[in-house]
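K.L.:
pasting the structure only:
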């Protein structure tokens, strides 16, 4: 099993589509055998699902995530645990213990201040929020 966590300064980063780093954990027999922080810079807003798949990730813990990204992850078989927050390592330990606190209905449906806009997407669709992640 390989678990990825959206990662910033030891914490679960709260916006999948803007994630610059993932911490990827290798798990065997229910225990973390090793982990590493991997930069996703340059992967692009719509390429993060493929970035994770290339690294054989099968599970993702994250904060907010849009509908398009949810669909992309589901299509490639990555199990999603959105709405998590706090310490990344503690979230992985909680998942392995069957005690992860997350919100399966967490959706990023609005633009965050700071210049993110749909003009950055080349999908040609009017996306009213982060659901343009695909």
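P.N.:
Structure received. The model shown is predicted, which means the values in this text are computed figures rather than measured ones.
K.L.:
switch to C-alpha atoms for all contacts and neighbour counts from now on
P.N.:
Noted.
K.L.:
list the contacts of stretch 28-46.
P.N.:
1, 7, 17-27, 48, 51, 69, 96, 133-134 (Cα atoms under 8 Å, 6 or more residues apart in numbering).
K.L.:
can you give me the buried ones in it?
P.N.:
Within stretch 28-46, the residues that qualify as buried are 32, 37, 40, 45-46, counting by 16 or more other Cα atoms under 10 Å.
K.L.:
one more to weigh against that first structure:
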């Protein structure tokens, strides 16, 4: 199984579409991490880039993320990548908690107004 996490250093980034890079972890059948790689996303918002197709090509089946817009959720799910939102903290801790069943999808969807990544259309 391969798990991807939007990352900023060694922590899960709070927003899928604006992360520094994606950490992709390969787990064996015993759920041990056997490989780790990073993928730098193209510039721009994640749902409007080719990052989802890149993750699919790499065999990712789970996305553990802090938050993301509905466009990204739709693209990931349409490509058979399970989305788990509401994750935060060090990458290895988040993966361990998810594997232990302690993290469930919080169904948090960013509207790009409150997350600070895009200005509100009403902003002066």
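P.N.:
Arrived safely, thanks for sending. All of these numbers come straight from a predicted model, not from anything done at the bench.
K.L.:
are any of the contacts of stretch 28-46 of the first structure buried, and if so which?
P.N.:
7, 17-27, 48, 69, 133-134.
K.L.:
so which of those are in helices?
P.N.:
Here DSSP state H is the test, and these give 48, 69 as lying in helices.
K.L.:
which member of the buried ones among the contacts of stretch 28-46 of the first structure is positioned nearest residue 86 of the first structure?
P.N.:
When those are ranked by distance to residue 86 of the first structure (Cα to Cα), residue 7 comes first, at 10.2 Å.
K.L.:
looks like the closest one contacts residue 15 (just checking).
P.N.:
No. In this structure residue 7 of the first structure lies outside contact range of residue 15 using Cα atoms under 8 Å: 9.8 Å.
K.L.:
export the buried residues of stretch 28-46 of the first structure to TSV and tack on secondary structure?
P.N.:
Shown next, in TSV, are the buried residues of stretch 28-46 of the first structure (DSSP: H, G, I helix; E, B strand; the rest coil):
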residue	secondary structure
32	strand
37	strand
40	coil
45	coil
46	coil
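K.L.:
CSV for the residues you listed, including distance to residue 79 of the first structure?
P.N.:
Shown next, in CSV, are those (distance: Cα to Cα, whole Å):
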residue, distance to residue 79 of the first structure
32, 17
37, 20
40, 19
45, 19
46, 18
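K.L.:
looking at those residues, which is nearest residue 73 of the first structure?
P.N.:
Nearest to residue 73 of the first structure among the buried residues of stretch 28-46 of the first structure, with distances taken as Cα to Cα, is residue 46, at 11.0 Å.
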